[in-house]
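Enquirer: structure, please.
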Amino acid sequence: MKTYQENQIQELYIKETADGTLILTVMPMLETLYSCPGAILKEEDDAMLVELVRCRINTKCPVDVVATPDPANPGNYNIALPNTDRAVKIDYHSGAIQIWP
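Expert: This next block holds a predicted model:
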């Protein structure tokens, strides 16, 4: 399964909604053959690891949480993460980067 690497992500941030849900917003580099259908989640001792799936257009790729296009910001995808009291890290092949808290 292909996942996005750090240099393929143009923008990435996370915000907490009033009910405690975490919304991860990601803007991968613009490509004509690939998109981000969602993320794979893994638990680590002290963190939730998020792998951003990179999938060929018109192909189904398995994900744990589905990304939805952000209508207000074309090219951005929103991913609703499950509530957690652990740190949230984006898991790239080069290593994990903590983005929350």
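Enquirer: use CA for all of it now, contacts and neighbours both
Expert: Will do.
Enquirer: which residue comes closest to residue 41 once chain neighbours are left out?
Expert: Leaving aside its chain neighbours, residue 41 sits nearest to residue 50 (4.9 Å; criterion: C-alpha to C-alpha, 6 or more residues apart in numbering).
Enquirer: wait, I meant residue 24
Expert: residue 14 (4.4 Å).
Enquirer: helix, strand or coil: sort out the residue nearest to residue 41 for me.
Expert: strand (DSSP: H, G, I helix; E, B strand; the rest coil).
Enquirer: residues in contact with it?
Expert: Contacts for residue 50 were tallied using C-alpha atoms under 8 Å, 6 or more residues apart in numbering; they are 39-42, 88-91.
Enquirer: before we move on, the earlier item: contacts only, for the residue nearest to residue 24.
Expert: Contacts of residue 14 (C-alpha under 8 Å, 6+ apart): 22-25, 99-100.
Enquirer: and this one, so I can compare the two:
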Amino acid sequence: MIDITTTRTMAAQTHPPMVIFGLLFGLALIAALLAGYGMAGGKARSWIHMIGFAATMALAVNVIIDLEYPRLGLIRVDTFEQALVDLRASMK
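Expert: Reported below is the predicted structural model:
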């Protein structure tokens, strides 16, 4: 049980370097620039496509960051530790 607790603690404290997050945002920016360049040749711009692309990219980046920091965002994993809490309570 001690090894599992240590593994979970280290997994929760170990995160990718900030360069990875910078590359993720850079990739989103480059994708947006390429999409804008592709739509610039047309006569009419589609607001649905522009808003849909921006919302999809923002949602994807947000979910990736949310999963990386499970206790800070909208996606919570606090209930996964309930087994360890129950085990601790049974040991007392």
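Enquirer: TM between them?
Expert: Put the two chains on top of each other and the TM-score (TM-score structural alignment, normalised by the length of structure 2) is 0.19; 38 aligned residues with a C-alpha RMSD of 5.1 Å.
Enquirer: secondary structure class of the residue nearest to residue 24 of structure 1, three-state.
Expert: From three-state DSSP, the assignment for residue 14 of structure 1 is strand.
Enquirer: one step back: of the contacts of residue 14 of structure 1, just the buried ones, PyMOL syntax please.
Expert: Of these, the buried ones go into a single PyMOL selection, burial set by 16 or more other C-alpha atoms under 10 Å:
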select buried, resi 22+23+24+25+100
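Enquirer: widest-spaced pair of the contacts of residue 14 of structure 1?
Expert: Farthest-apart pair in the contacts of residue 14 of structure 1 is 25 and 100; separation 12.6 Å (C-alpha to C-alpha).
Enquirer: for residue 87 of structure 2, see how far away the residue nearest to the spatial centre of structure 2 is.
Expert: Against the mean C-alpha coordinate of structure 2, by C-alpha atoms, centre = their mean, the closest residue is residue 64 at 1.6 Å. Shown here: residue 64 of structure 2 relative to residue 87 of structure 2, a distance of 31 Å by C-alpha to C-alpha, to the nearest Å.
Enquirer: picking that back up, filter the contacts of residue 50 of structure 1 to the buried ones?
Expert: Applying 16+ other C-alpha under 10 Å to these flags 39-41, 88-91 as buried.
Enquirer: among those residues, which are located in strands?
Expert: Using DSSP state E, the subset of these located in strands is 39-41, 88-91.
Enquirer: any idea which helix or strand carries the residue nearest to the centre of structure 2?
Expert: Take DSSP states H and E as the rule and residue 64 of structure 2 turns out to sit in helix 47-68.
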